[in-house]
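J.: only the shape, not the letters, is given here:
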């Protein structure tokens, strides 16, 4: 995780977008951490283009 708080939401959004783009999975621990971190990312939106 980034050390700078302002970069945390960007990192999480990019991480989720990459997982979705490539149809990758995440284990329960990763999902729990993402939910916790994303709770502080008000207004963040994840957008992605599926890989072909």
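T.: It's in. The model shown is predicted, which means the values in this text are computed figures rather than measured ones.

J.: C-alpha from now on. contacts and neighbour counts both.
T.: Noted.

J.: all helices for the protein, in order.
T.: 5-21, 28-38 (DSSP state H).

J.: ok, structure two:
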């Protein structure tokens, strides 16, 4: 089974605005991209066993319990 790429083409401006911020401090400017961004963020964390700090978890939970509650996160654990 292959892993879906997590790269999304964005404008230079959006890429600069995001920089190395996480969901606690940055969300995509296009509302229809929010759930995909959060799902891919979460999948990457889960795939690689990365920690999430309290602010990341809190921000993600706001969307997971609201507009993104029907979004399913798919990931394959890294070998």
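T.: That came through, no problem. As the structure is a prediction and not an experimental result, all values here were calculated from the model.

J.: still on that earlier bit, most neighbours per residue, which of the helices of the first structure?
T.: Neighbour counts (mean count of other C-alpha atoms under 10 Å) averaged over each of these peak at helix 5-21, with a mean of 16.

J.: just to revisit the earlier point, just send the helices of the first structure back as TSV, with distance to residue 51 of the first structure too.
T.: What follows is the helices of the first structure, written out as TSV (distance: least, C-alpha to C-alpha, whole Å):
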stretch	distance to residue 51 of the first structure
helix 5-21	6
helix 28-38	22
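
J.: nearest to residue 49 of the first structure, out of these?
T.: Nearest to residue 49 of the first structure among the helices of the first structure is helix 5-21 (5.9 Å), distances taken as C-alpha to C-alpha.
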